[in-house]
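Pasted the sequence and its predicted model underneath.
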Amino acid sequence: MTPPLRIHLVRAVNVGGTAKLPMADWRALAEGLGATRVTTYIASGNLVCVPPDDDHDAFDRALEHAVEERFGFFREVISRSREEVANALAAHPFEVIEPKFSYITFLTAAPTAEAVEAAREVPTGDDRWEVIGRDLHVRYAQGAGRPQMKDATVGRRLAVAGTARNLNTVRKLLELSA
């Protein structure tokens, strides 16, 4: 039986001219670490592959180290199984009016209840967010380019790193991992 594909997301690359990570190099790094069936989707650090073994955390850390060694910057790598991503999408708590305005931020860990309460103090306007397990769900009223809430402040108060993908991207990653 072939091991399952896994979805790997690297945080904050190819945004605003910093932390450039060409997708061909991202694929090559994963292959160099023993991954198979490697593919990427758009230039925002999305990788779908079969890791070399069942130690997903070790593979994520190896990817982080490889990026840092090759490109000179550190970025978190967060991975999920296809089932975990599908469950996160199914759990999205907001009406989806425009998929590109709705996001799932895949977090490195579940934030504490105290951190969530601290984040709730941040004004959101018509934007909405909710933490479900290790995922932060967001719906921007007017899109991520014009947020009413200070999403970086919410993220800092949650005190766990994460990387966001809009629902169009999440759906495409599920398709690629099928």
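Happy to help now that I have it.

okay, CA-based contacts and neighbour counts for the rest of this
OK.

what's the lengthiest helix in the chain in contact with?
If you go by DSSP state H, the chain has its longest helix at helix 56-71. In this structure, residues lying in contact with helix 56-71 by Cα atoms under 8 Å, 6 or more residues apart in numbering are 8, 19-21, 26, 29-30, 33, 51-52, 73-79.

Buried ones among those residues?
8, 19-21, 26, 29-30, 51, 73-79 (16 or more other Cα atoms under 10 Å).

now, which of those residues sits nearest Thr108?
Ile78 (6.2 Å; Cα to Cα).

hang on, isn't that closest one packed against Leu9?
Yes: contact criterion Cα atoms under 8 Å: Ile78 and Leu9 qualify, at 5.2 Å.

So His56 versus Ile104, what's the distance?
20 Å (Cα to Cα, to the nearest Å).

With neighbour numbers in mind, choose between these two.
Here His56 and Ile104 are compared on neighbour count by other Cα atoms under 10 Å; more neighbours surround Ile104, at 25 against 17.

Could you pull out the helices in this protein for me?
23-32, 56-71, 82-90, 113-119, 151-158, 167-176.

which stretch among the ones you listed comes nearest Asp126?
Of the helices of the chain, nearest to Asp126 by Cα to Cα is helix 151-158, at 12.6 Å.

quick one: the closest one to chain centroid distance?
Put simply, helix 151-158 sits 15 Å off its chain's centre (Cα atoms, centre = their mean, to the nearest Å).

got a list of contacts for that helix?
Against helix 151-158 from outside (Cα under 8 Å, 6+ apart): 111-112, 115-116, 118-120, 122, 161.

I'd like those laid out as CSV, including neighbour count and distance to Asn168.
Formatted as CSV, the contacts of helix 151-158 follow (neighbours: other Cα atoms under 10 Å; distance: Cα to Cα, whole Å):
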residue, neighbour count, distance to Asn168
Pro111, 21, 25
Thr112, 12, 29
Ala115, 17, 28
Val116, 18, 26
Ala118, 15, 30
Ala119, 19, 26
Arg120, 15, 26
Val122, 14, 27
Ala161, 19, 22
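
for comparison:
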Amino acid sequence: MTTRYAALLRGINVGGAKKVPMAELRALMQDLGYDGVSTYLQSGNAVFGSAHGDEDSLAAELGRTLEKHFGFAVGVLVRDHAYLKAVRDACPFPAAELEAKQLHATYFSGPVGEERFAGVDRAAFLPEEFRLGDRVLYLYAPQGLGVSKLAPVLSRPALLKGTVATSRNWNTVTKLVDLTEG
């Protein structure tokens, strides 16, 4: 049975660095035997089907392939449709009432507990807020990510140590649910 997945690539095609053309990404994924490969935007979102492997092994396989082909390491997370849907459905903020630019999800490669963020003075950043879920951080930034004062604090290397993390705006979160559906 084939499972539908989204591959989330971290830090590619930003500011001219780590260029990964989407046509090449699709071709590499097809060469790996993935089916129904498509990409969404230029920021490293690919959707595919696979009958073998699990999220971690597929992410490792794709990461190795990208590094061999492009000559640089790329953080890769792979998440199946059920997980992506659960993240969307568990959003602690009123997503339907917000603009997509106000709501973001940061996906993590593994579990991340509240203790990691214990040093963040949440009250100092209000009305911006964040909440943790299953391998995800939800960020509400009313003025958008570009002017958020909380987002840079949450992305400090010390807070992310030992994990791959990559963020998507709410439009992308919901689109990936749709694209990975049956």
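Okay, I see it. Just so it is clear, the model here is predicted, and its values are computed rather than measured.

Any idea what the TM-score is?
Remark: TM-score between the superposed chains equals 0.90 [TM-score structural alignment, normalised by the length of the first structure]; 175 aligned residues with a Cα RMSD of 1.7 Å.

okay, the contacts of helix 151-158 of the first structure in CSV with distance to Ala91 of the first structure next?
As requested, the contacts of helix 151-158 of the first structure are exported to CSV (distance: Cα to Cα, whole Å):
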residue, distance to Ala91 of the first structure
Pro111, 17
Thr112, 19
Ala115, 21
Val116, 18
Ala118, 23
Ala119, 20
Arg120, 20
Val122, 23
Ala161, 20
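
coming back round to it: how about the helices of the first structure in CSV, adding distance to Ala43 of the first structure?
Formatted as CSV, the helices of the first structure follow (distance: least, Cα to Cα, whole Å):
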stretch, distance to Ala43 of the first structure
helix 23-32, 6
helix 56-71, 15
helix 82-90, 19
helix 113-119, 30
helix 151-158, 22
helix 167-176, 11
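
Which of those sits closest to Gly45 of the first structure?
Among the helices of the first structure, helix 23-32 sits nearest to Gly45 of the first structure (Cα to Cα), with 7.1 Å.

I'd like to know which elements the closest one is packed against.
strand 36-41, helix 56-71 (3 or more Cα pairs under 8 Å, 6 or more residues apart in numbering; DSSP states H and E).

so which of the ones you listed comes closest to Ala86 of the first structure?
Using Cα to Cα, those put strand 36-41 closest to Ala86 of the first structure, at 17.0 Å.

Could you report the neighbour count for the closest residue to Ala95 of the second structure other than its chain neighbours?
Nearest non-adjacent residue to Ala95 of the second structure, counting by Cα to Cα, 6 or more residues apart in numbering: Leu103, 7.3 Å away. Residues within reach of Leu103 of the second structure, counting by other Cα under 10 Å, total 26.

I'd say Leu103 of the second structure and Gln143 touch.
No: between Leu103 of the second structure and Gln143 there is no contact under Cα under 8 Å: 9.9 Å.

Residue in the second structure paired with Leu29 of the first structure?
By TM-score structural alignment, Leu29 of the first structure lines up with Leu28 in the second structure.

mind listing what that match touches?
Leu28 of the second structure neighbours (Cα under 8 Å, 6+ apart): 65-66.

Next one: it from Ala100 of the second structure, what distance?
From Leu28 of the second structure to Ala100 of the second structure the distance is 31 Å (Cα to Cα).

repeat for Gly44 of the second structure
18 Å.

Of the contacts of helix 151-158 of the first structure, just say which sits nearest to Asp135 of the first structure.
Once Cα to Cα is applied, the member of the contacts of helix 151-158 of the first structure that ends up nearest Asp135 of the first structure is Pro111, at 9.2 Å.

Which residue, other than its chain neighbours, is closest to that closest one?
Leu158 (5.7 Å).

for Pro147 of the first structure, same thing?
Pro147 of the first structure sits nearest to Tyr140 (Cα to Cα, 6+ apart), 6.1 Å away.

Would you mind measuring from the most centrally placed residue in the first structure to Lys20 of the first structure?
The first structure has Thr163 as the residue nearest its centroid, 3.6 Å off, counting by Cα atoms, centre = their mean. For Thr163 of the first structure, the distance to Lys20 of the first structure equals 16 Å [Cα to Cα].

Val131 of the first structure now?
29 Å.

ok, now Thr112 of the first structure?
32 Å.

for the second structure, longest strand please?
In the second structure, taking DSSP state E as the definition, the longest strand is strand 3-10.
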